[in-house]
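A.B. asks: Mind looking at a prediction? Sequence and model below.
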Amino acid sequence: MEIVNKQRAYFETGATLPVATRISYLRKLYKTIQTYESEIAQALYEDLGKSHYEGYMCEIGLCLSELSYIIKHTEKWAKPQKVKTDLAQFHAKSFKVKNPLGVVLIMSPWNYPFMLTMEPLFGAISAGNCCVVKPSAYSPNTSLVIKKIIEEVFPEEYVAVISGGRKENEALLNTKFDYIFFTGSVSVGKTVMEKAAKYMTPFTLELGGKSPCIVDETANVKVAAKRIVFGKLLNCGQTCVAPDYILVHKQVKDTFVSALQLEITKTYGKKPLKNPNFGKIINQKHFERLLGLIDEKKVIFGGKSDADALKIEPTILNNVSLDDAVMQEEIFGPILPVITFDTFREAENIIKSFEHPLAAYLFSNDVKRQKYFMHHMIFGGGCINDCIVHLATSRMPFGGVGASGMGKYHGKYSFDTFSHEKGMLKRYNWMDLPMRYQPYQKYGMYLLKLFLK
């Protein structure tokens, strides 16, 4: 692909290596995002029905916060880091050096089309790479604004945006890159792995899965319901770390379900389909897929839809079994299945019957159970007595495990993801320990063991 060759030639000039240059471009990007705030918000509304408030809270504002953090710390991260030198290497100096990888590809999804394009890009630029960005074809309005912003900030040989759909995706994945950062579905993630193997290209996969939410008998039910409604229905449920299903203890099940219904009504009103702050499903294909997951016999709240507006009411399904259609795939919509459990072990076994999730949540006031949840259950990341907000910080890693993804980013983790950490040792010439040279018998094992113990 011509643009990749162009970027590779530019990278070889060393133009992206000076840290001051990287920071300068990141600062320009920060100001340009601020300038285009209204256009970004409007594009998010057109693509996903997000209000300006939600668009800023969950995409624009988070991007500016992340970018500010990266600008502030890039110089420190890029400096060589000294490490202790072993006695056997006397006299020398050891250190680690961070180098950019080269020309990287970022492929982003449609559900948070601005944030999930920009945040990996911040890390790639901070680390000194050239970058090809491929936004999703399902969010065309946001993709256009992204293209406008990037073309205003960067020359094409530094950062370029490729528009289009499957044909363009295929062409990009058949091109040699030095790194691929992909956010999207598990099925496409597998394709990325297969294509990357041809060139031995390293990659990060940010995928998803069925993220569970446990509400035990010690939980503050009212608070749990409020926070779960926020996390589940943000972006109309189209969030990779949204609670996918609820495991609630039988002692508090009825109270919790009532609190859930009350909180949904309080948040979105009695007619959520008419609420301008409640988003829409991205397209007809996903709208119909979600309707197919709703078993009308198990609906205890919501269930209505508007095909013209591509909206589905917040819907609670009761007495759900693991064999139901809604439990066979990641929901990615405003449908919330409720499953009752008797013992915590039972809830744990249900979670373990699925692949490792991208996120998991526990609402409990039992400290021992909280510790068990953190240390014995495998998931990408999560919260105790809250949900989804763990990703809204630049100081913690975000990423999946197993089928929910591999690799991590945010803050320094983004810088590290797009860097190669090179171990270096600098020897001085005034002294040269002779024992490593033959004939070995001259010095004996005692002296060798003295230096290597």
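C.D. replies: Right, received. Where do you want to start? Numbering: from 1, shown residues only.
A.B. asks: Going by C-alpha atoms from here, please, whenever you check contacts or count neighbours.
C.D. replies: Noted.
A.B. asks: can you tell me how far Lys148 sits from Lys210?
C.D. replies: If you measure Lys148 against Lys210 using C-alpha to C-alpha, to the nearest Å, the figure is 35 Å.
A.B. asks: So between these two, which is more surrounded?
C.D. replies: For the pair Lys148 and Lys210, the greater number of neighbours falls to Lys210 (26 against 14), based on other C-alpha atoms under 10 Å.
A.B. asks: Would you confirm that the more buried one contacts Phe332?
C.D. replies: No: the pair Lys210 / Phe332 is not scored as a contact, 9.1 Å apart, by C-alpha atoms under 8 Å.
A.B. asks: what sits in contact with each of these two?
C.D. replies: Overlap of the contact sets of Lys210 and Phe332 (by C-alpha atoms under 8 Å, 6 or more residues apart in numbering) consists of Asp244.
A.B. asks: Structure two is appended below for comparative analysis:
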Amino acid sequence: MDFSADGLEQQLSVVRRCFESGKTRSLSWRKSQLKALQRLLVEKEQEIFRVLKEDLGKHQAEAFRDEVGFLGKSVDYHLANLDKWVAPTKISIPLVAFPTSCQLVQEPLGVVLLLSPWNFPIALSLEPLIGAISAGNAVVVKPSELTPSSSAFLETNIPLYLDGEAVKVIQGGPNVGEKLLEQKWDKIFFTGSPRVGRIVMTAAAKHLTPVALELGGKTPCIVDFISGSRDKQTLLKRIIGGKWGSCYGQACIAIDYLLVEEKFATVLVELLKTMMKTLTKPEYVSNIITKHHFERLCNLLDDPLVASSVVHGGSIDREKMYIEPTILIDPPLDSEIMTEEIFGPLLPIVTLKKIEDSIDFMKGRPKPLVIYAFTKNETLKRKIVEETSSGAITFNDTLIHYVCDGIPFGGVGQSGFGKYHGKCSFDMFSHGKPVMRRSFLTEFSFRYPPWNEDKMQLLRYAYKFDYLRLVLHLLGLKK
């Protein structure tokens, strides 16, 4: 493909002409594309498993849970609800505008750019694509160059299943991404780091392009109890799954650190170590994506004060780029492992005198994408909801909110902005346009000069919805 500015412009002109033709607005076109995605996920399932194994070492069960199965469910949800979402909705109108009707009509934004990450290269390319297609847009997808097999799969197969004029996949490295950002778009959706998010926003500002950013951050997990054999086993599985079970901690909603009372810390570590023997075997976890990311994680442990806080794991195989699941207790709060998103298999535990102190601890840090809290204390739950800010809160589980179509997914503050999944994906790529229809049947003179106290009183009635007094006043029956 020609990656010059002119070459990219030529590719994008095809997509824009397709949108301007009106083809993508058709409800039948949208449904046909979603059904084609369904076929792709079914017919190419084994190939998707293969490329995810090549790029990330993902076990096919994890690949199905987090990518293929998740996407199939999402497509089904959109197909089941699309008729309702696109239907105009009635808006009530005050009497001052009588006789008038008004509807909110959903229209597509236009041509959108999706910049997807490497950790879920199929899911996080196609999930926003589902929303963009449902809303009637034309789309360009730029997958990550760090997952070449997955990106090549998308570039090869998307044109075989979807409308090649309306949906294009453009591969390439950062230089291609920069050239794409120089173009004019009707929306940019980016998933990745805050550092690159700032670059995206800066580029988008040139054309006043609206942007949605899903950025992640340091996700805390409060552990308030360790009791009951059944609850204990479930709690441990959910913590381990939330830290190491999805792309080996290389996920924006993976647990970044635990907050635990001092008296529970040692017990919790011992319990985790026992359970981890089964759940974090090397054949079940994904690879660390690149040498650069591997070295970054190793460097987090190089600090002597951090290294001294390791209570489990910490072994490193540089040849295989493997880091053993590692637990640390109370590393220095000003160390890089506690100030930067870890995005890997290292789990710090921060101990507290009392668990209620976790709220102040979190409030003193950037707003995370999600807060997890394992607690049966209803007062603590209420305080977490009322006194903290995050993209979401999940009590007594991890990750599960991500797969629920009815739950908006997105961040707040430094963890990003813009909500998607389910109808929120449709809304993200739509513009709700009010359409008013007015009649010449009547006109209220009190809307216009010359002004007097009588008209002022009529306006007061109209804006207070005091229709009875308004009508009586107009009929000359006022006191």
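C.D. replies: Okay, I see it. Because the structure is predicted, anything quoted here is derived from the model rather than measured.
A.B. asks: got the contact list for Asn287 of structure 2?
C.D. replies: Residues touching Asn287 of structure 2, when contacts are defined by C-alpha under 8 Å, 6+ apart, comprise 56-58, 247-248, 321-322.
A.B. asks: As a check, name the ranges of all helices in the stretch 151-300 of structure 1.
C.D. replies: All helices of the stretch 151-300 of structure 1, identified by DSSP state H, counting those that start in this stretch, fall at 166-173, 186-199, 221-233, 253-268, 284-291.
A.B. asks: residue in structure 1 matching Cys298 of structure 2?
C.D. replies: Cys298 of structure 2 maps onto Leu291 of structure 1 when the alignment is built from TM-score structural alignment.
A.B. asks: Quick check: the gap between that match and Asp306 of structure 1.
C.D. replies: Where Asp306 of structure 1 is concerned, Leu291 of structure 1 sits at a distance of 11 Å (C-alpha to C-alpha).
A.B. asks: swap in Ile312 of structure 1?
C.D. replies: Ile312 of structure 1 sits 6 Å away from Asp306 of structure 1, going by C-alpha to C-alpha.
A.B. asks: Compare neighbour counts for those two and give me the winner.
C.D. replies: Using other C-alpha under 10 Å as the criterion, Ile312 of structure 1 and Asp306 rank with Ile312 on top: 25 against 13.
A.B. asks: The more buried one pairs with which position in structure 2?
C.D. replies: With TM-score structural alignment as the criterion, the equivalent of Ile312 of structure 1 in structure 2 is Ile323.
A.B. asks: And for that match, nearest residue in space, chain neighbours not counted?
C.D. replies: Of all residues not flanking Ile323 of structure 2 in the chain, Ile316 sits nearest, at 4.7 Å (C-alpha to C-alpha, 6 or more residues apart in numbering).
A.B. asks: what's near enough to touch that neighbour?
C.D. replies: By C-alpha under 8 Å, 6+ apart, the contact set of Ile316 of structure 2 is 298, 322-324.
A.B. asks: Show me which of those residues are buried.
C.D. replies: A residue is treated as buried here by neighbour count (16 or more other C-alpha atoms under 10 Å); on that basis the buried members of those are 298, 322-324.
A.B. asks: Specify which member of those residues is nearest to Ala203 of structure 2.
C.D. replies: Nearest to Ala203 of structure 2 among these: Cys298, at 32.8 Å, using C-alpha to C-alpha.
A.B. asks: Tell me which residue of structure 1 matches up with Val86 of structure 2.
C.D. replies: Under the alignment (TM-score structural alignment), Val86 of structure 2 maps onto Ala78.
A.B. asks: so how far is Tyr440 of structure 1 from that match?
C.D. replies: Taking C-alpha to C-alpha as the measure, Ala78 of structure 1 and Tyr440 of structure 1 are separated by 41 Å.
A.B. asks: Give me the more crowded residue out of these two.
C.D. replies: Neighbour comparison, Ala78 of structure 1 and Tyr440: the larger count goes to Ala78, with 20 against 12 (by other C-alpha under 10 Å).
A.B. asks: Leaving out chain neighbours, which residue sits closest to that one?
C.D. replies: For Ala78 of structure 1, ignoring the flanking residues on the chain, the nearest one in space by C-alpha to C-alpha, 6+ apart is Lys98 at 6.1 Å.
A.B. asks: thinking that neighbour is in contact with His420, fair?
C.D. replies: Yes: look at Lys98 of structure 1 against His420 with C-alpha under 8 Å: they come within range, at 5.6 Å.
A.B. asks: more crowded one of the two?
C.D. replies: Using other C-alpha under 10 Å as the criterion, Lys98 of structure 1 and His420 rank with Lys98 on top: 20 against 16.
A.B. asks: What's Glu2 of structure 1 aligned with over in structure 2?
C.D. replies: The equivalent of Glu2 of structure 1 in structure 2 is Gln10 (alignment by TM-score structural alignment).
A.B. asks: ok so its match is a strand residue?
C.D. replies: No: assigned with DSSP: H, G, I helix; E, B strand; the rest coil, Gln10 of structure 2 falls outside any strand and is helix.
A.B. asks: That one: neighbour count?
C.D. replies: Applying the criterion other C-alpha under 10 Å, we find 13 residues in the vicinity of Gln10 of structure 2.
A.B. asks: cool, Glu262 of structure 2 as well?
C.D. replies: Using other C-alpha under 10 Å, Glu262 of structure 2 has 16 neighbouring residues.
A.B. asks: Contact partners for it?
C.D. replies: Counting by C-alpha under 8 Å, 6+ apart, Glu262 of structure 2 has contacts 351-354.
A.B. asks: And Tyr463 of structure 2, by the same measure?
C.D. replies: Tyr463 of structure 2 sits next to 94, 96 when contact means C-alpha under 8 Å, 6+ apart.
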